[in-house]
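structure for the following, please:
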Amino acid sequence: MEHEYLVLAGGGLAISIIAVAFSRRTGVATPLLLIGLGVAASFIPGAPEVRLSPEVVLAGILPPLLYASAVRLPVVDLRRNLGLITWLAMVIVVVGALGVGWVVHVVFDVPFALAVALGAVVSPTDAVAATAIGHRLGLPPRVMTVLEGESLVNDASALVVLRTALAAMAVGSFSLGHVVLDFAWAVVGAILVGLAVGWLTVLVRQKLADPVLNTSISFAVPFLAFVPAEELEASGVLAVVIAGLVTGHQAGRRFTARDRQMERTNWATINFLLENAVFLAMGFELPRLIEEARGSTPDSRIATMVAVVFGLLVVLRFVGVAGPLLIDRHRRPGRSSRRRRRIAEFEQQLETLTPQSTQEIARVQAGRRRVAQAHADVAFEQRQPLNGRSGLVLAWSGMRGVVTLAAVQTIPAGTDQRSTLVVVAVVVAVATLVLFGLTLPVLIRRLDLEAVTPEDQRGEFFSLMKQLTGQTYEQLGPIRELEIDGEPIDPALAESLEQRFLPILLGNIQHLRQQKPGLREKSLLVQRLYLDTMRDALLAERSIGAYTSETYAQAEALLDREEQRLNAGV
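Prediction:
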């Protein structure tokens, strides 16, 4: 038996690698290929039966998957799109669960609580396929942020409704008020637990010099957030997301370059393995699930239920996306004018202040940062508006995936019509992946969305580095004017270092190895001083958000490479 599972694991890894390589060449979304390959593998003679435990997926696989995505999502981008993300990930999910549940209850005579459970498991979208396609075809960054942010939060919303529906099935009654109270506590409790776990683990990891211990704690964070939240009957998955956001936001200030690089690599690998494994298993299980459902339910009833649920989800998705975008389009001109007027008034008030104490100076500086941030937010709205074309892409990205497959199988065994509902949820998820996943690339190309070109990206990157270098020189002064231990810096060394700390920090000083040890030590000391100052300037600038998150990530990666070089003593 162990031998069979080892072969299955090895074969699954090989299939995943082949599917990803084929996806990059053909443009077909990797989840679709994995599901298709899983279905094909299930018909191989002698293939072992795969039964993916829902508890393993929800408590063992989902937390690290969500954490891996959350640590990569910039908080500034999340803040700027919080309204739309909250609407899609919470309001539309809850309304969708209740709406689908009511229709299934009325049309197919399924008990209301059980029908709401079905609605809950099919309501959350999975952005894996959409974001993979979006990255390859160059979707605007704001569209990508909304998709990723929505997929992080909507799982929590759906699972809370599912838990309430299953509890209602046990007692025989469904209370909307109970759903609202459960949902409110699930969100509040998850935020509290996620913030506490995120901050505490960051502070502990900041003090660890051992990369093995640091990585071990990193792997434990999703479960340290998930388990206490679930024990408190809050949303474990939302707690994981909050912990991931806190960790990702604080990493630039509190972790070393080596720790950040390890974090990115480790979680990208975990995300690759778990995500692909679940989609492959999803395809492997599909024929068996369909066969079990057909044994108790006529094919026509299954097909009709799939068509009705699928149609409702499509309508809810398009209406849910179109509503806030139309309202925003109507209000945007007046809102922008009002925001500019408030910013100008606040700026004038700051100019009239004459701070005397250190505390007053700090408050004025904080006010100026808020003004800069507000200006950047207004510029962001103008630079990346969500128009009809981007809204169509958002609506067309309503694919379902991992959570739907796992959550539907938590419906208790022995429940009447369980096998039918399981296969309906799985087929609906596969149908959304096939229909939207195959047509989304064509849609994106036809819409000709304005993505950030490589030339624009390079120009913005050089502009940011020039700004950081200017702020660093303004604070520390030119390198040639520095004094170390009361002695002016050597002119030749100053010239070499000034060339190295040009805006893009290129060039090298390997020749300093041949010079006297004191000169080389001074070189490394000066470089660390300027590098630390540039990093502080980058963090301050990133909190304002005048540039794109991709530009900030490139700048941080460049400074990280320099930090690792200096730590190596070269």
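
from here on, just use CA atoms for contacts and neighbour counts.
Will do.

packing partners for the helix or strand encompassing residue 361?
If you go by DSSP states H and E, residue 361 is part of helix 358-383. Here helix 358-383 touches helix 299-352, helix 517-544, going by 3 or more CA pairs under 8 Å, 6 or more residues apart in numbering; DSSP states H and E.

how about those in CSV, adding mean neighbour count and distance to residue 208?
Output for the helices and strands packed on helix 358-383, formatted as CSV (neighbours: other CA atoms under 10 Å; distance: least, CA to CA, whole Å):
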stretch, mean neighbour count, distance to residue 208
helix 299-352, 15, 42
helix 517-544, 17, 20
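
which of those helices sits closest to residue 372?
helix 517-544 (6.3 Å; CA to CA).

which neighbouring elements make contact with that closest one?
Checking 3+ CA pairs under 8 Å, 6+ apart, helix 517-544 ends up next to helix 358-383, helix 454-476, helix 491-500, helix 549-567.

apply 6 Å and report the result again.
helix 454-476 (3 or more CA pairs under 6 Å, 6 or more residues apart in numbering; DSSP states H and E).

so the helix holding residue 361 versus helix 299-352, what angle?
130 degrees (axes from the mean of the first three to the mean of the last three CA atoms, to 10 degrees).

can you give me the angle the next helix or strand after helix 358-383 makes with helix 299-352?
Next helix or strand after helix 358-383 toward the C-terminus (DSSP H and E): helix 388-396. If you take the same axes, to 10 degrees, helix 388-396 sits at 130 degrees to helix 299-352.

could you also give me the structure for this next sequence, so I can compare it with the first?
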Amino acid sequence: MELLTGLILGVVVIAFSTSLSQKLGVAGPLILVAVGLAASWLPVLGPFEVDPELILVGVLPPLLYAAAVRLPAVEFRRDLPSISGLAVALVVISALAIGGFITLVLPQVGFPLAVALGAVLSPSDAVATSIVKRLGISPRVVTILEGESLINDATALVLLRSAIAAVAGGFAFADTVGTFVWGIVAAVAVGVVVGLLNLSIRARMNTVAATALGFVVPFVAYLPTEHLGGSGLVAAVAAGITTGQGAARRFTAELRVSDEINWRTVELMLEGGVFLIMGLELRGILDDNTEQQNGPGTAVLLALASLAILLVIRAAYVAALIFVQGRRARTRQRERLELIADRLDAVPADFGGRGGQPGAARRRLQSMRNRLTRAFHDLDYYEASPLGWKHGTIIVWAGMRGVVTLAAAQTLPRDTPDRELLILTAFLVAVISLLLQGLTLPGLVRLLRIPSTADDTTLLHEEREALDDALRSAAVERLADPTLALEHGGTWDDRTLAIARRRLEQAADEDAGTQARELQLLVIATMRARLLELASEGAFSSEVLRESQRRLDAQQVSLEMRRNDL
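The predicted structure is shown next:
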């Protein structure tokens, strides 16, 4: 009964805190940490502690999966080198630096365990993304922060496992690197397979059953990967990305709508619950540290020094990243692409006709043209949203610690010297970074006078209109096909087709009977096919593509419901 009461109160607090955060302009996780910390001092609450395995196994896989499913694929691919560097290289560098610092001040801990603590402190949290989105920062910065927080959690936990294994079996550089690489490779392989199976199996089920089955997908990816010695979190991320990219082609509109709402709710509850737990546990950790270390003074100093080291290293890495990106010769790249385009245009129309497989040759040629089109769109994206030092400053200051730091710190071996001190240090790094950086980030944006995103909003509006025009043109062309009525048994007369074309050209979506309803479903299918083609070309941003798909899905679900009611 006490557990049920606690769960009910937790859901209520998370829901109200989320609503309050929108009115106050303060990130919900910050409010939840404060609420949890305040509640921990209530007399009715005793020492509060949650098994870290519950968070690592029960919370993080679905949490990361939910974020991976909604990942903006086009922008993620374009900035993958930058995201990978922040999520992998920066985590490793930061962990080694913190390991060296802890070894100097606490030599009894030993370098491998010190690196383990560094791995705990290194990953940034996704809470920064919600703050930056609300501040209207460049969507490219949001994508980089979102992608980094999605991958670096898994990197940190693989590194943590490798460091703890080195303590148990003796440190060997080759073995440690091998363990790290295997943890990533095995996880990606399992995650992709699980994602493909998820798409294949759930596409054949009704929406209710498919939705129920979808909740276990992150754990289906996590558990076998852990058994193989890989990172279950990386597997959950890989499964989420695979599912998110294939859902537009494989799932029904109703299932996509259901999945989006359900996973957003799951993400809200899990993330909010972890930050609430973070505040509730802090008092108990302070009490344990007081008994072992005679007060939190040492932990506070270690936390401040560690956070300073992390920020300095992050600033140096991001500065190098911005410098390298600024040095890229985009003009030369465009010149090379234009030269390739000219050569492709010079290919004769009967290319491949003098062999045994003209169709295969033409498909290869079309594939090359598609890749070239995507490359031109990528260059347009880089030139339209360059990263400057102001954006780099935001990326540095938005590197807050959170969920993984909270859970992973408590997985340090029980026989670790000064374990209570290290755990409190990790908690303080997370709390200080959340409160200090999270609360001052809006002020930093105002201080830097970063240009307003009004121009970006105008561009998005123009992009939406261009995408709507492209989809409408594809639908009009399909309706103009003289064989359309014959393909459907001759049941659609010319007058019905003419009415549908006129309404479509006028952007109307009114229903005029059974034939019109079926035609509208056909139009939606045609638009969705064209949408997928445009998505593969990279001509539009993920935000605009997903908004258009949501509208098409909503229209299709509404039409199908009315058809089923007849």
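
so for residue 30 of the first structure, which of the helices and strands packed on helix 358-383 of the first structure sits nearest?
Nearest to residue 30 of the first structure among these is helix 299-352; the distance by CA to CA comes to 21.9 Å.

could you dump the helices and strands packed on helix 358-383 of the first structure to TSV with distance to residue 51 of the first structure?
Shown next, in TSV, are these (distance: least, CA to CA, whole Å):
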stretch	distance to residue 51 of the first structure
helix 299-352	21
helix 517-544	45
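
so which of those helices comes closest to residue 32 of the first structure?
helix 299-352 (17.7 Å).

and the closest one, what does it pack against?
In this structure, helix 299-352 of the first structure makes packing contacts with helix 388-396, judged by 3+ CA pairs under 6 Å, 6+ apart.

the helix or strand immediately after the helix it packs on in the chain vs the second structure, average distance?
Per DSSP H and E, helix 388-396 of the first structure leads on to helix 402-408 as the next helix or strand towards the C-terminus. Following the fit onto the second structure, the mean deviation recorded for helix 402-408 of the first structure is 0.5 Å by mean CA distance after the TM-score superposition for the first structure.

which residues does helix 402-408 of the first structure contact?
Contacts with helix 402-408 of the first structure, where a contact means CA atoms under 6 Å, 6 or more residues apart in numbering, come from 54, 121-122, 422, 426.

got the angle for the helix or strand containing residue 279 of the second structure vs helix 297-327?
In the assignment (DSSP H and E), residue 279 of the second structure maps to helix 253-293. Taking the same axes, to 10 degrees, one finds that helix 253-293 of the second structure is oriented at 140 degrees with respect to helix 297-327.

where in the first structure does helix 253-293 of the second structure fall?
For helix 253-293 of the second structure, the aligned range in the first structure is residues 257-297, judged by TM-score structural alignment.

aligned counterpart of residue 535 of the second structure in the first structure, please.
Aligned partner of residue 535 of the second structure by TM-score structural alignment: residue 542.

quick one: residues contacting residue 38 of the first structure.
280, 283-284 are the contacts of residue 38 of the first structure under CA under 6 Å, 6+ apart.

which element is residue 251 of the first structure on?
Going by DSSP H and E, residue 251 of the first structure is part of helix 236-254.

now the angle between helix 257-294 and that helix, please.
Angle of helix 236-254 of the first structure versus helix 257-294, following the same axes, to 10 degrees, is 160 degrees.

other SSEs contacting helix 236-254 of the first structure?
Checking 3+ CA pairs under 6 Å, 6+ apart, helix 236-254 of the first structure ends up next to helix 62-70, helix 176-206, helix 211-231.

one more time with 7 Å
Judged by 3 or more CA pairs under 7 Å, 6 or more residues apart in numbering; DSSP states H and E, helix 236-254 of the first structure is in contact with helix 62-70, helix 141-171, helix 176-206, helix 211-231.

between the ones you listed, which gets nearest to residue 272 of the first structure?
With CA to CA as the criterion, residue 272 of the first structure lies closest to helix 62-70 of those, at 9.1 Å.

quick one: the next helix or strand after that closest one aligns where in the second structure?
Moving toward the C-terminus from helix 62-70 of the first structure, the next helix or strand (DSSP H and E) is helix 75-80. Under TM-score structural alignment, the counterpart of helix 75-80 of the first structure in the second structure spans residues 73-78.

related to what we said a few turns ago, how much does the helix holding residue 361 of the first structure stray from the second structure?
Helix 358-383 of the first structure sits 1.0 Å off on average (mean CA distance after the TM-score superposition for the first structure).

over to stretch 315-328 of the first structure?
On superposition with the second structure, the mean distance recorded for stretch 315-328 of the first structure (mean CA distance after the TM-score superposition for the first structure) is 1.2 Å.
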